[in-house]
Each structure stands twice: as structure tokens, then as C-alpha cells.
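Colleague: Kindly generate the corresponding structure for this input.
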Amino acid sequence: MILSQFDEHSVFSQLNAFGHQKVVYCSDPDTGLKAIIAIHDTTLGPALGGTRMQLYKTENEALQDALRLSRSMTYKAAISGLNLGGGKAVIIGDSRLHKSEALMRRFGRFIENLHGSFITAEDVGTTPKDMEYIRMETKFVTGVPESIGGSGDPSPVSARGVFMGIKACLKEHFGNDSLAGKSVAVQGIGHVGENLVGLLRNENAKVYICDINEDRLIQIAKKYGAKAVANNSLFDLDIDIYSPCALGATVNTETINRLKCPIIAGSANNQLADEVVHGNMLLEKGILYAPDYLINAGGLINCYSEIAGFSKKKTLQMAENIYEATRRVIQKSKEEKIPTIEAANKIAEKRIADIRKIKASY
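Modeller: This is a model prediction of the structure:
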């Protein structure tokens, strides 16, 4: 393991701020591998989190992403009732240019050396095939192709969870959870976004979509009967639901002031640019926000099911439980007059604290 441009004070202060247990820097000049594995908390079980590959501007930016995302995974597992901790891995590089079998297998060796404290899966920039390469070096990986006994693409389950979260918000705001005639703007139509568009259109929702890939945007609009719109006009639409399904921080001071919808519910991670500032802004403006790590937990549920050996039917049932979990968060938010993200955090933190006390008594 090689530490490059390592600022001891900076890294350790960031670890303390996020409450992480461990951060591992992985470097292999022969394959070009530069990666960071962040393990946030293992109170409930081994840390599980996807491996994201993208070209970060700096190593510190990559570290920040790993820290934020791994913390979210801890809360996601806790609030979903799963016996897992939170972790995340990031590989620094362009997945279209720098990824190779050798690089992924070398990364698998680093995971193997953590002896099961971290289990990975696919994420942005990685695929089930990449997980298959990692599997050649370690058993601590999920989301491998169905052809070799894995659960395959988790995006249908992820979309189902987001869909149930949307319906829970509709129930709260409108008194019923029917999507017929409701308008939804889906930002980002990757695998999860496309599956979500299909579910929404099946219930006769009016769906607006935007994506940086214009060819795919036209293709998906035609396939599902959705309306393609420019990304810069999305926040000015008069709609019922804004569903961010791309990258994070799209819910910020500027966009909140522009939004005309009563509900925000999508699959993107870290949607709030600042949890405290923007959670409170949404509360004050009367916009109901479905915490991202709660309703996008379907992918994690899918991975957990692969580890536990659950059937696809059982996996989908677990994803549909996100409906009631979202309702509980909304109820706590109303009772305590706090933002929904704070309510979700409290529920997750209580479960972790309760289990930690039990383990302390062993």
C-alpha cells in the first residue's frame, strides 16, 4: 500500500469528522490502480458499498466522495433493517479508458486483504463484469452476473424502492398514492432512472426526462412516451415530483428557490448540497423530501439478498417495505417538526446505538 501526497492532519481530521473506522489507500503502478476504500461503521455487520470509478480532479475530492458515500451506506443499511455496515470504494480514473481486467483483479486483492470487513458491488463506472473480475481474487463481492450465481443488475430493485418512496410521499401530500395524472421530472436516465420511468409510465404518470446524453434522452423518451426537456429548464417546470437520479447536490439554495413541486424523491446519492441548510430550507418551503439513502436502498437490499441467498420475490418484497419506512420517517418529521433527513438520521442512529449496546454486553 502506497500513500501518495498524504497529509496526515487533513486525512485524520476528516476521518474524525465523519466518524470513520478505517480508510485504505490502494496503489499499484503496474496496473495504474489508484483507489480509496472507506469503512465507516461495522456495528451492524461487514461494511458493504459499491466501487465507483471516475476521474476525480484531486485525490482529496476522491477521499471526500468515499467518506460521504460510505457514511450514507451505514445509514442506508441501518434504516432498512439490514445487518450490514457502511463502506465505499472509489477508483480514480476514466472507466472508459483506464479500466482493465488486471486493474480490477488487483483491486480485488486489496479487498481480499481486508478479510471480509468490506464487501463491494458495482456503482457508477463499474459493471457486473467488473465484479466478476474482482470475484476471481476475492469472495467479498456481490452483484456478480447471474450466470455465475450472482444477483446481476440491481437497478430494477433500486427503481422499485424509489417508486415506493414516491408513492409514500404522494400518500402524505395528496391523501392517496395514485400516480395517474401526476407529473414527475426524472433527472438522469441511467439504468435506475430508466427503470423508474417505466414504473411511472405504467401508472399513467406524466413524465419529463433530462440527461446529458442527448441520443439516449431521445431514445428513452420515444420508448416510454416521456417528454424530453433541457436540464437547465427542469427546475422551472410546474410539476408534482422532482426525481433526481443522476449525481448529487442538485438540491441546493439555487434550485430550491426555483422548484415549483411539493415533493422531491429520487435515486441519486447525497442530493442535498448541505443536509442541515437545505433540509431546513425544504421544511420551511413546505417541500416534502424523501431522504435519498432511504428510498434508494433497493440496490443495497439486492446485494444483501445475494449474500443471504434470498429469492428475487423476497428481494422485491423487501424493497417494497421502503413504502412503510418512508411513512415512518415522514411521521417522525411531523411529530418533531424537523426535516425528514434529520428524522431519518435519528431512526438510523438509534438502531446502530441499540445494537452497539447489545454487542458491548457480550
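
Colleague: CA only for contacts and neighbour counts going forward, please
Modeller: Noted.

Colleague: what sits against residue 51?
Modeller: 88-91, 120-124, 126 (CA atoms under 8 Å, 6 or more residues apart in numbering).

Colleague: Apply 10 Å and report the result again.
Modeller: Applying CA atoms under 10 Å, 6 or more residues apart in numbering, we find residue 51 in contact with 35-37, 66, 87-91, 107, 119-127, 130-131.

Colleague: Now it: which helix or strand?
Modeller: Using DSSP states H and E, residue 51 falls within strand 47-54.

Colleague: Outside of stretch 319-327 itself, list whatever touches it.
Modeller: The list of residues contacting stretch 319-327 from outside it, by CA under 10 Å, 6+ apart, reads 79-81, 157-169, 171-172, 290-291, 294-302, 314, 328, 330-333, 340, 344.

Colleague: List the buried residues of it.
Modeller: Buried residues in stretch 319-327, counted by 16 or more other CA atoms under 10 Å: 319-323, 325-327.

Colleague: Quick check: next helix or strand after the strand holding residue 51?
Modeller: Next element after strand 47-54 (DSSP H and E): helix 59-79.

Colleague: Report all helices and strands that whichever helix or strand comes after that following helix contacts.
Modeller: Using DSSP H and E, the next helix or strand after helix 59-79 towards the C-terminus is strand 85-92. With contacts defined as 3 or more CA pairs under 10 Å, 6 or more residues apart in numbering; DSSP states H and E, strand 85-92 has these neighbours: strand 22-28, strand 33-41, strand 47-54, helix 59-79, helix 101-112, strand 118-122.

Colleague: Next, the second sequence, to be compared with the first:
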Amino acid sequence: MRLLDVPEELTAQRLVICSDPDTGLRAVIAIDDTTLGPGFGGVRMRHYPTVGRAIDEAQRLAAAMTVKNALAAIPYGGAKSVVLTGEGRPDRVRLMRRFGQFVAELSGAYLPGVDMGTTPADMRLMAEVGADTTCADEDPAPWTAAGVFHAISSAVRFELGADSLAGVRVLVQGVGQVGEALAHQLVAAGALVDVSDVDAARATRVAAAVGGAVVDVDRALTHRCDVLVPCAVARVLTRDTIPGLRCSIVAGAANDTLDDPGCADLLAAARVLFVPDFVANAGGVRFVHVRRGGGGEQEVEAAVAEIGGLVTDLLETASSTGLTPYAAAHARAVEVLTERRAATPPPGVAVVATAVSSS
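Modeller: I've put the predicted structure just below:
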């Protein structure tokens, strides 16, 4: 790792660099905030040009997880980890078990789950060496999709005045596990769904299954539709791409959709309603929380359906205050964190209960 690769700005409460030459492991764990509980966030596996870029993404996504978990009212802080892929094909079993050992050494401060590039099988490998993991027995992807579905339904009702999705034109950008499941849910509700994906064969298969068209990846953001649903890579909405949007609503499962916070203001100026990704895609974290508490499918369904109500509430708040939905959501999360900090003694301060007897 070259010194110049390391970012100057360190925002995480705790940053762990993991390196093991025997397995080829290079990873970063960013724990952003533990006000509400241990840092909870997925393990992302992908290529990064430098370790510094990996640190940047881990910190940025961990901060979004802090907001996501606060708004979901679950007892976890925000965290994220990234495992860097490189040349060659390392033994994945050894790689994930070694990463699990690093996570276990944090003594519960970080609770990992699946994310882009990782699977429940990876979580099981990590658990075998002592890491407390989530999503080892059940993939949260269908529940993430269900949460986005509720978010879209609420946004359509708020912005378009439609009580259902019947006839609403939707473009799902990225039809991996979440995007494909969501496409089927939307079609079942009467939406007209087109798809776009870098994997042309997958796009063709999903489009045929939902009765929609395949949109070239280079034209996805300029495709005319009512709702654009980003479910692939991060930061697709930039100062350059926003002027070309031809949709009324953006609501999707992809993390970190905005290239920078100022893009929220550009979307508002362009009269495009943006549902913050950390609100829309919270079905997975809600699923994990319910399951860890022993809840069944009905409890999960109820928790995920609450996303629709939260979206409506935030959109109404934004409308009445003149804030963007993005700003309204962040303000709400800050309120939650501030209240918890005010109610929690600082480290090193003992709270002593005194018994008072009456005479």
C-alpha cells in the first residue's frame, strides 16, 4: 500500500486494515458510529484501483449505514467492510475464513452481512472461525427488494397521485438478485417494467420473464419512464447525468446513489423526486433485526412494509419544510442519534442507582 493511496480524510469511528499474504486477503472494515449499538453492515467484495479508494468507499457506505439503521429504528450503528479482489484466483474458503478471524477479533463491535460480491456461504465460512455474522442461513435480497417495492409505491402515490402501480412505467437498472426479484414484484402489481444490465444475457432473460424491453446500459439513465430504479453500482446520479434524466421518480436498491450530497438539490431543481437509497433499501437490515430477535415471516413482512410509511412521512416533511427528501432523512437520523447520545452517559461515567427508603 503506497502512502499516497491513503485518503487524508478519516471519518469512521474505527478503521481496521486487514492483510494476510498467505491467503491474499486485503480488506478494510469501517465502523462509522456505535451510538445505537454495534456497527452493522455488509461485506462487499470487488476490485479497487488502490487501497485508498477501498477505504473511501468503506467509510462512505458505513456512514450511510448509520443513517439507514437509525431511520429503521434498529439497535445497530453503521459499518461496512470491503474485501479487495486482485489478480489471480485466491482460495475463497481460506480467504473468507481468514477475514472471519479478523472480524472475530473485534469482539462483536462489527456485525457483518452479505453485500455486493458476497453470499450466505461466505458468512457461514466466517462464522466457522468465531465471527458473529448475519445472513448465513437466508439471503436478505428478497426482503431488500420488497422494501424498495414499498418505497416505490409510496413515492408513486405521493408524486403521481396514483393509488396503484398499474400502468406505471419503470426501468430497473441492474437485475441481479435484488433487481430481478423487484422486477417481478412490480409486474405483479401492474407496472410496466423495462430492464438494463451489463450482463446482456441476464437482461434478456429477465425482460422476457416480465414482458418488458431491454434498455442498453448507455441509455438507461436517459430512458423515458415514470420511475428509475437503480439496483446496480453506486453513484450513478452525478452532476453530469442528472440533466439527462427523463423520469419523475428515482427510488432503488443501489447504495450510495448520489455522487455527492449536492446532487439532491440538483434533482429537486430538475423536479425529480428522489427517495434516499438508505431509506428505500432498508428491507434487508429490517429482516436481519427481526430474524435475530426470533421473529417469523409475518413479523419480517410487517417490518419491511413500514418502509412505505416512512417514505410517505419523509416526503411530506420535505414538502412542508422545503427540504429535499435526502436532507429530511438525514435530519431525522441526526435527531435519533442526538437523543440517544443525550440519554447515554459518556464513557467512564458510572450511573449509580440509589435506593431511597421512606420512614
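
Colleague: Tell me which residue of structure 1 lines up with residue 85 of structure 2.
Modeller: The alignment partner of residue 85 of structure 2 in structure 1, by TM-score structural alignment, is residue 93.

Colleague: residues near that match, how many?
Modeller: 20 (other CA atoms under 10 Å).

Colleague: Tell me which residue of structure 1 matches up with residue 206 of structure 2.
Modeller: When structure 1 is aligned by TM-score structural alignment, residue 206 of structure 2 is paired with residue 220.

Colleague: Its match and residue 201 touch, don't they?
Modeller: No - with contact defined as CA atoms under 10 Å, residue 220 of structure 1 does not reach residue 201; the gap is 11.8 Å.

Colleague: Show me the common contact partners of those two, please.
Modeller: Residues touching both residue 220 of structure 1 and residue 201 by CA under 10 Å, 6+ apart: residue 226.

Colleague: More neighbours: these two, which one.
Modeller: Just comparing residue 220 of structure 1 and residue 201: by other CA under 10 Å the higher neighbour count belongs to residue 220, 21 against 17.

Colleague: packing partners for the helix or strand that residue 223 of structure 1 is a member of?
Modeller: Here residue 223 of structure 1 sits within helix 214-224, counting by DSSP H and E. Secondary-structure packing of helix 214-224 of structure 1 (3+ CA pairs under 10 Å, 6+ apart): helix 191-202, strand 206-210, strand 227-228.

Colleague: Put together a markdown table for these, with distance to residue 45 of structure 1 on each row.
Modeller: Listed next are those as a markdown table, based on distance: least, CA to CA, whole Å:
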| stretch | distance to residue 45 of structure 1 |
| --- | --- |
| helix 191-202 | 26 |
| strand 206-210 | 38 |
| strand 227-228 | 42 |
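
Colleague: about what we covered before: find me the equivalent region of the strand holding residue 51 of structure 1 in structure 2.
Modeller: Using TM-score structural alignment, strand 47-54 of structure 1 lines up with residues 39-46 of structure 2.

Colleague: residues contacting residue 196 of structure 1?
Modeller: Going by CA under 10 Å, 6+ apart, residue 196 of structure 1 touches 155-163, 186, 189-190, 202, 243, 245, 266-267.
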